[in-house]
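**Student:** model the following, please.
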Amino acid sequence: MSELPEADRQGDLPAPRETGDLIGQEEAEQAFLDSYLGGRLHHAWLLTGAKGVGKATLAYRMARFVLKYGDPETARAMGAETLDLAADDPVFRQVAGLGHPDLMLLRRPADEKTKKLKTVIPVEEVRRTTGFFGKSAGAGGWRVAIVDSADEMNANAANALLKNLEEPPSRSLFILISHQPGRLLPTIRSRCRKLTLEPLSPQAIDALLARHAPGLSPEDAAIASALAEGSAGRALSIAAAGGIALYRQMLDVLAPLPRLNIKAVHGFADAVAKRGADDQFEMGLELLTEWVARLVRLQSGAGEAVLRQEAELAARMGEMGGLDRWVEVWEKIGALASRAQGLNTDRKLVILNAFSMIEAASRGLTVRA
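**Tutor:** Purely as a prediction, here's the structure:
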């Protein structure tokens, strides 16, 4: 019997709850630590920032800390100066296995029949908090609920969570992870203390790649770091899912613009649209979308190319179509990607349509979605 997928796990990479360290977000960590040790811990925290910058990892570090120490006096007495817990600590192991009785994780559940993740966090998930917070907490006295991600709650789920935030149980801690906080109810945002996690520095990304993907050549590591744009999760997924080779293949396919080689386009589409290759498909579509976004930034003088080949291609594209046209292409491919995630569409056709839009724009033709 195959295991059900997990919404917060990328491929074979460790899940955030299994990750002990967090690089490059010291300011956000210190803000939470100061609040806790000062006895001013807010009952709800909203962690925002781009995908892959460490929001979920920080959420579990926060949860483990309060579940371990229970109160500021105990934390100070035990010399806790950071949110670190040793990997062999019982609290760390329980949280990593989602077996801690005082921790609840709300995320998109998997469908038992289809073995696929649902597209939203339904209200039934949030309603589980009623029983969870109604029980007596363990020795530490805290109960912690992590919502990953809050953006994925449907309307009923969001309203159910809001009721908890409006009347929080004693010694409860809500940690909401959000990639797009503007999509949340204003009333939810207003009841949370917000921590914004910034994109990681190139040095931090390089350190993570050296630790978790030591087999990468220096050139490939530089490509993964540049494509990640400050996202540790993105850098690691690119390295793990063959994203570097896929990126090179994509540039080769785009090289003949304004007229693409149909055989090469179909070869790329076949590579990323294979049955069961979900990660490859998402990676291929993201690489295409992000290439157009970089093209727009390069044309506006606000970006850098990943490789010289990309810079030369961008210069040619600037001569073939104005900035407004490429912004339109970026928007339409983004909409195409969103529909592909929500519907059971023909994956190869999605990729072919994206290349068709790029070719049309480079030839000065009408871009059709």
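**Student:** could you use CA atoms for every contact and neighbour count after this?
**Tutor:** Noted.
**Student:** can you give me the strands in the stretch 51-200 of the chain?
**Tutor:** 103-106, 143-148, 172-178, 193-196 (DSSP state E, counting those that start in this stretch).
**Student:** rebuild those as JSON lines, extending it with mean neighbour count and distance to Ile121.
**Tutor:** Formatted as JSON lines, the strands of the stretch 51-200 of the chain follow (neighbours: other C-alpha atoms under 10 Å; distance: least, C-alpha to C-alpha, whole Å):
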{"stretch": "strand 103-106", "mean neighbour count": "19", "distance to Ile121": "8"}
{"stretch": "strand 143-148", "mean neighbour count": "24", "distance to Ile121": "9"}
{"stretch": "strand 172-178", "mean neighbour count": "24", "distance to Ile121": "13"}
{"stretch": "strand 193-196", "mean neighbour count": "17", "distance to Ile121": "21"}
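**Student:** another for comparison:
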Amino acid sequence: MLHHAWLICGPAGIGKATLAFRLARLLLNAENPDSSQARRIAAGTHGDLLEISRAVDEKKGRLRGEITAADVRPVQTFLHHTATEGGWRVVIVDGAEYLNRFAANALLKILEEPPPRCVLLLTTSSPGALLPTIRSRCRMLTLSALSDADMRAALPGISADVLARAHGSPGRALFLSQDRDGAIASFVAEILAGQVRGSETMALSERIAREAEGFALLCDLLGEGLADRARSAARRGDLAKADLAARQCSELDTLRRQTEGFNLDKAQAIRQAAELASGS
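**Tutor:** Sure thing, here's the model as predicted:
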């Protein structure tokens, strides 16, 4: 018998949501992409499939920072209705780590008493962020990073340098490739080496802030660099430097969340990120 809840885990960009929708198509008899079922799934109008994810904040024009109880509430009604096509009902919760406390508790009640012939597919890059009681009620399916050969086959137009930094994640490779001239990666390298001068920081921060994903990309690369610095220092036994790098990484994450969550000045935030990360 098919278990009623699955937790699909893996790094960002590895294809967790793609797999969840693939499984949904299998359950809903929509394997043929030309079928009416498949077309309804693609259009988001299939009566036996419900997707829950972070909604767009219309005032800020970006995804909200959490999934709320109001977002989860329709699941209860959906699962207690008869399947429109007499088969399975499928719920996909994409980005389950974003469930706030109230949303997580609402989902937990559904996982504890699931109706028959329903499947919940939860995706997450951070399984540790979920309630242990949610994890315990799900079968875990962990996606591994793609091999170098698979990455080259999937993304033939992406440079070898970007593929190497993507760590086997196609989505991350596409994200990193937005730094088309490598200016953001070079800026991050200079920050980590403590070589950035004030006038350069001012000009580059303004340029990066104007790019659609510039701020997010800088924070991602800078956070990765600080995490590598912390791991390297810990392996050498330099616990003081490892602790400093770990704290810098945490402060950078807080700065990113606050800047994106409150729509703060990204250029100013980039200068703050450069300042906090350049100290060693």
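**Student:** rewinding a little: nearest to Arg259 of the first structure, of the strands of the stretch 51-200 of the first structure?
**Tutor:** strand 172-178 (40.2 Å; C-alpha to C-alpha).
**Student:** what range in the second structure matches the closest one?
**Tutor:** Aligning strand 172-178 of the first structure against the second structure (TM-score structural alignment) gives residues 118-124.
**Student:** what about Glu312 of the first structure, how many residues nearby?
**Tutor:** 12 (other C-alpha atoms under 10 Å).
**Student:** from Ala361 of the first structure, how far out is it?
**Tutor:** 17 Å (C-alpha to C-alpha, to the nearest Å).
**Student:** repeat that for Pro90 of the first structure.
**Tutor:** 57 Å.
**Student:** between those two, tell me which one has more neighbours.
**Tutor:** Ala361 (22 against 13).
**Student:** quick revisit: superposed on the first structure, what's the mean shift for the match of strand 172-178 of the first structure?
**Tutor:** Overlaying the first structure shows stretch 118-124 of the second structure at a mean distance of 0.7 Å from the equivalent residues (mean C-alpha distance after the TM-score superposition for the first structure).
**Student:** so what touches that stretch?
**Tutor:** 3-10, 16-17, 20, 79, 88-97 (C-alpha atoms under 8 Å, 6 or more residues apart in numbering).
**Student:** if we use 7 Å, what do you get?
**Tutor:** Residues outside stretch 118-124 of the second structure that contact it (C-alpha atoms under 7 Å, 6 or more residues apart in numbering) are 4-10, 16-17, 20, 88-97.
**Student:** then stretch 153-168 of the second structure?
**Tutor:** Contacts for stretch 153-168 of the second structure (C-alpha under 7 Å, 6+ apart): 145-148, 151, 172-173, 176-177.
**Student:** nearest to Ala43 of the second structure among those?
**Tutor:** Arg172 (25.4 Å).
**Student:** where along the second structure do the helices fall?
**Tutor:** Along the second structure, the stretches classed as helices by DSSP state H are 16-27, 36-43, 69-79, 101-112, 132-136, 148-154, 160-165, 170-176, 183-192, 198-210, 214-236, 239-261, 266-278.
**Student:** and Ile351 of the first structure, what pairs with it in the second structure?
**Tutor:** Per TM-score structural alignment, Ile351 of the first structure is aligned with Ile270.
**Student:** go ahead and confirm its match touches Ser205.
**Tutor:** Yes: between Ile270 of the second structure and Ser205 there is a contact under C-alpha atoms under 7 Å: 5.7 Å.
**Student:** could you report the neighbour count for the alignment partner in the first structure of Ala42 of the second structure?
**Tutor:** For Ala42 of the second structure, the aligned position in the first structure is occupied by Ala96, per TM-score structural alignment. Using other C-alpha under 10 Å, the number of residues around Ala96 of the first structure comes to 20.
**Student:** tell me the spacing between Ala96 of the first structure and Arg61 of the first structure.
**Tutor:** In terms of C-alpha to C-alpha, Ala96 of the first structure sits 11 Å off from Arg61 of the first structure.
**Student:** got it, and Asp279 of the first structure?
**Tutor:** Counting by C-alpha to C-alpha, the gap from Asp279 of the first structure to Arg61 of the first structure is 27 Å.
**Student:** between those two, tell me which one has more neighbours.
**Tutor:** Arg61 (25 against 18).
**Student:** what's the counterpart of that one in the second structure?
**Tutor:** Aligned partner of Arg61 of the first structure by TM-score structural alignment: Arg22.
**Student:** just Met250 of the first structure next, same as before
**Tutor:** Checking with TM-score structural alignment, Met250 of the first structure has Phe187 as its match.
**Student:** distance of its match relative to Arg172 of the second structure?
**Tutor:** 19 Å.
**Student:** quick one, which of those two is more surrounded?
**Tutor:** Set Phe187 of the second structure next to Arg172 and count neighbours by other C-alpha under 10 Å: Phe187 wins out with 21 against 18.
**Student:** what sits up against stretch 32-45 of the second structure?
**Tutor:** 25, 30-31, 46.
**Student:** give the buried residues for that stretch.
**Tutor:** Using 16 or more other C-alpha atoms under 10 Å as the test for burial, stretch 32-45 of the second structure gives 37-38, 41.
**Student:** so what's the gap between that stretch and the chain middle?
**Tutor:** What separates the centre of stretch 32-45 of the second structure from the centre of its chain is 25 Å, taken as C-alpha atoms, centre = their mean, to the nearest Å.
**Student:** coming back round to it: TSV for the strands of the stretch 51-200 of the first structure, including distance to Ala302 of the first structure?
**Tutor:** Listed next are these as TSV, based on distance: least, C-alpha to C-alpha, whole Å:
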stretch	distance to Ala302 of the first structure
strand 103-106	38
strand 143-148	32
strand 172-178	26
strand 193-196	23
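**Student:** which of the ones you listed sits closest to Gly321 of the first structure?
**Tutor:** Using C-alpha to C-alpha, the strands of the stretch 51-200 of the first structure put strand 172-178 closest to Gly321 of the first structure, at 35.3 Å.
**Student:** follow-up on the earlier one: more neighbours, Ile270 and Ser205 of the second structure?
**Tutor:** Taking neighbours as other C-alpha under 10 Å, Ile270 of the second structure and Ser205 compare with Ile270 leading, 27 against 23.
**Student:** now do the contacts for the more buried one.
**Tutor:** Ile270 of the second structure touches Ser205, counting by C-alpha under 7 Å, 6+ apart.
**Student:** roughly how far does it sit from Arg64 of the second structure?
**Tutor:** Look at Ile270 of the second structure and Arg64 of the second structure: by C-alpha to C-alpha, they are 21 Å apart.
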